[in-house]
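Novice: can you look at this prediction? I've put the sequence above it.
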Amino acid sequence: MTQSVMVLGAGMVGVSVALHLKRRGFDVVLVDRQGPGEGASFGNGGLIQREAVFPHAFPRSVSELIRIAKNRAVDVSYHTTDLPGFAVPLLRYWWHSEPARYQRTVEAWAKLIETCVDEHLALAEGTPAMDVLRPIGWLRLYGNQQALDAALAQAERAHKEYGVNYRALDAAAIAEAEPSLLIRRPGGIHWTDPLSVSDPHALVMAYFHLFAQEGGRFALGDATTLAQAGSGWRVQTQEGPVEAERVVVALGAAAEKVTKPLGYDPPLFGKRGYHMHYRMQGNAVLNRPVIDTDSGFALMPMRAGIRLTTGAEFAGTDDEPTPIQLERAEPVARKILPLADRVDAKPWMGVRPCMPDMLPVIGPLPGKPAVWCAFGHGHQGLTLGPTTGRLVAEMMSGDAPFVDPAPYRPERF
């Protein structure tokens, strides 16, 4: 008999889960309070990051902590009044970043990252999704030789241990690759495996259209109304109540609003981020995404223009936007590239769903086997959506999962 599933959350992860479940014969309804791909998936840096086998650990050097504490950086900002709410997850994040524990995280994280490009292409081949996937990688620049040498050593480790490919570039090679850059850097790394996404929202929509074409349904609704209904589950939508036998929570940073009433309160925390698009002056171009390490932000060539994306802002999820990082970054960005006018009327803001051990939560809810988790991917929801979708669908179907799901199980917290 066909089993029914509600997938709560229509970002890259939720859409990918819904599509994979539909292809395995489930009757699937996708529910979100807004249109598909309009949350955090809309505004990210637009990279399928095959190279990202080392998740970002909590800073452990005193000098770095002092720099962040001054709250004047481009890459990290915080609301002082909201910091107490981050105390427990950030302490756990620091604890999990201890070198031995961090290495265990890397091993589990890399198993997911290693699959990301193949899983995206498996969904995208022969569809309009291919129009926005560019096999051009991205470029990270370094302002001093010491930082470059350390990065190259880690890149070589990523290559040997996890099959990541890269090219080392000197100053001349950088200038040849990106002739419109206004700065000179002694060297950089061109990560050649990642896919650059010229329109992340269009990519989510391409996968969503596949889901709809194959018989999947979508409803605008409020996931926080989730309640048991007999042997199944019910959510209120604009079309009226929607019921299903099983549920997948793919709500990103808002997941705990649904899981906490069900008795599961993960140490999930959100990092807010912003972006703004810019036109380029004259005939200037940016051929591939660039991150200048010294500057602390990314510049991404998109359909809409050059997307400047910020680092992390620690603030209440529902606080008003405070795009101070963009204000700090824009003058620096204009010294890196010949940017012209802003394209957007106002900055975009989204929230990245992070876990203190840097691993997503994937699997059945403890004590509620009909409710499944698929959230907590940090900065890599766009990267890992199809991987997570396949993993969840295989597990819910009772098939052998293609990746060992044990490190991501919800009951680890």
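Specialist: Perfect, thanks for sending it.

Novice: going forward, measure contacts and count neighbours with C-alpha atoms only.
Specialist: Fine.

Novice: burial count for residue 331?
Specialist: Neighbour count of residue 331, defined by other C-alpha atoms under 10 Å: 11.

Novice: what about versus this one:
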Amino acid sequence: MKIAIIGAGMVGSTAAFYLSQDHDVTLYDDGHGQATKAAAGIICPWFSKRRNKPWYRLANGGAHFYRDLLADLAETGIETTAYQQKTTWLLKKKPKLIDDLMAIAQKRQVDAPLIQEIHKLSPSYQQAAFPAWRYDGDLIQTDAGAVVDGQALCQDLLAGARTFGLRVKDMKVSLDKISDHEIIVKEDQESYDIVVLTSGAWLPSLLIGHDYQVDIRPQKGQLAVIQTDWDTSQIPLIMPEGEGDIIPHLDGKIFIGATHEDEKGYDLSTEPSQLADILSTAYALVPELADFPVNELKVGTRAYASDYAPFYGPIPDQANLYVASGLGSSGLTTGPLIGRELARMINGEATKLDPSDYPVGNYISRD
């Protein structure tokens, strides 16, 4: 089949990697505003108190799917360094919340083999593990977390897909014609058997002109990148309450963030003032971070549905038009598995999750 994918974030890049192994695939992306490029990269869903069970199944499955994804990439000759498993620290101001979260995660261990160890760590042990650390309360430590450089992983996935013949076109596109037999991309008048829309918060702009209503809104996210001279491979992933996560990546880089700004629409300008509170939280916990420069600000736009739930699959009345959106701030956790599930659907293979838990029809409808 001839397939077009519009959007090269985490979902689109993963779908392209798997679909190009069996089909003629073209990926369109203008590189504008991807949430993936400005994502902090935390993979640690097991301590979430969200009550949405389908979301948790997707997030837990997504965290575990990384092992398969990395193995599949390695088969193409690409040994990515974009994913790093990390000791993870979770902070809560109230001691009871620590006990509650530990109980939740311990209960989830049965279906989460990545979780091997969960401990309550005292301040003296914290200080010994990370001498620059300043915190006077207990925290949770687990070995199950990970960090992902989303931009780098997408590049590796596309490099792997190119070995199977993927074509990438760096351009903004729209849909000219949608029928049961073909879908035409307007800008180059290419006709496709199937089109997959993985454009995140920009999904409405692709469908509104074809009489669809789309329940998606944008949320701006910013994060700061601090360049240190530390061995960041030895620093834990740190998740305080709120937005001030401290995320160590490779080469001495530490990401701080990210913000959640609901009223900024599709604005992609950098606003350091929005990061002031987050940076102050990080500096209070690791004062020596203030000695290093903030050498980059990353900005992206997340996609949220009105009920904060993700969805993916074919549009109900258009079996050759697939979509995925609504991933919000868990896009790096859930995105690769969603991309793989879309490829399975298109190939007629059994899916790992129940697609009815993520119904497209609840979020996209005809006028």
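Specialist: The structure has been received and is ready for your questions. Note that the structure is predicted; figures quoted are calculated from it, not measured.

Novice: what span of the first structure lines up against stretch 338-353 of the second structure?
Specialist: Counting by TM-score structural alignment, stretch 338-353 of the second structure lines up with residues 388-403 of the first structure.

Novice: any idea what residue 349 of the first structure aligns with in the second structure?
Specialist: Residue 349 of the first structure maps onto residue 299 of the second structure when the alignment is built from TM-score structural alignment.

Novice: assign that match to helix, strand or coil.
Specialist: Secondary structure, DSSP: H, G, I helix; E, B strand; the rest coil: residue 299 of the second structure is strand.

Novice: got a list of what it touches?
Specialist: Counting by C-alpha atoms under 8 Å, 6 or more residues apart in numbering, residue 299 of the second structure touches 33, 35, 37-38, 220-223, 268-270.

Novice: now do the buried residues in the match of stretch 338-353 of the second structure.
Specialist: 388-396 (16 or more other C-alpha atoms under 10 Å).

Novice: format those residues as a markdown table; extra columns: secondary structure and distance to residue 131 of the first structure.
Specialist: Shown next, in a markdown table, are these (DSSP: H, G, I helix; E, B strand; the rest coil; distance: C-alpha to C-alpha, whole Å):
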| residue | secondary structure | distance to residue 131 of the first structure |
| --- | --- | --- |
| 388 | helix | 23 |
| 389 | helix | 22 |
| 390 | helix | 22 |
| 391 | helix | 26 |
| 392 | helix | 27 |
| 393 | helix | 26 |
| 394 | helix | 28 |
| 395 | helix | 31 |
| 396 | helix | 31 |
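
Novice: residue 330 of the first structure maps to what in the second structure?
Specialist: Match for residue 330 of the first structure (TM-score structural alignment): residue 279.

Novice: residues touching that match, list them.
Specialist: 244, 256-257.

Novice: before we move on, what about residue 105 of the first structure?
Specialist: 357-359.

Novice: what do you get if the cut-off is 6 Å, keeping everything else the same?
Specialist: Residues counted as contacts of residue 105 of the first structure (C-alpha atoms under 6 Å, 6 or more residues apart in numbering): none.

Novice: what's in contact with stretch 304-315 of the first structure?
Specialist: Residues contacting stretch 304-315 of the first structure (C-alpha under 6 Å, 6+ apart): 75-79, 82, 271-279, 297-300.

Novice: mind redoing it with 8 Å?
Specialist: With C-alpha under 8 Å, 6+ apart as the test, stretch 304-315 of the first structure has contacts from 44-45, 74-79, 82-83, 86, 199, 270-280, 286, 296-301, 325-326, 329, 343.

Novice: rewinding a little: pipe the contacts of residue 279 of the second structure into a markdown table and attach distance to residue 354 of the second structure per row.
Specialist: Output for the contacts of residue 279 of the second structure, formatted as a markdown table (distance: C-alpha to C-alpha, whole Å):
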| residue | distance to residue 354 of the second structure |
| --- | --- |
| 244 | 34 |
| 256 | 35 |
| 257 | 32 |
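
Novice: return the subset of those lying in strands.
Specialist: Judged by DSSP state E, the contacts of residue 279 of the second structure include 256-257 as members of strands.

Novice: mind checking the SS state of residue 223 of the second structure?
Specialist: With three-state DSSP as the criterion, residue 223 of the second structure reads strand.

Novice: and the helices in the second structure?
Specialist: Applying DSSP state H to the second structure gives helices spanning 10-19, 53-75, 95-108, 123-129, 150-162, 203-207, 276-285, 331-347.

Novice: nearest to residue 179 of the second structure among these would be which one?
Specialist: Of all those, helix 203-207 sits nearest to residue 179 of the second structure, with 13.4 Å by C-alpha to C-alpha.

Novice: how about the strands in the stretch 151-300 of the first structure?
Specialist: Using DSSP state E, counting those that start in this stretch, the strands of the stretch 151-300 of the first structure run over residues 166-170, 187-191, 195-197, 217-229, 232-237, 240-244, 246-249, 269-280, 290-292, 297-302.
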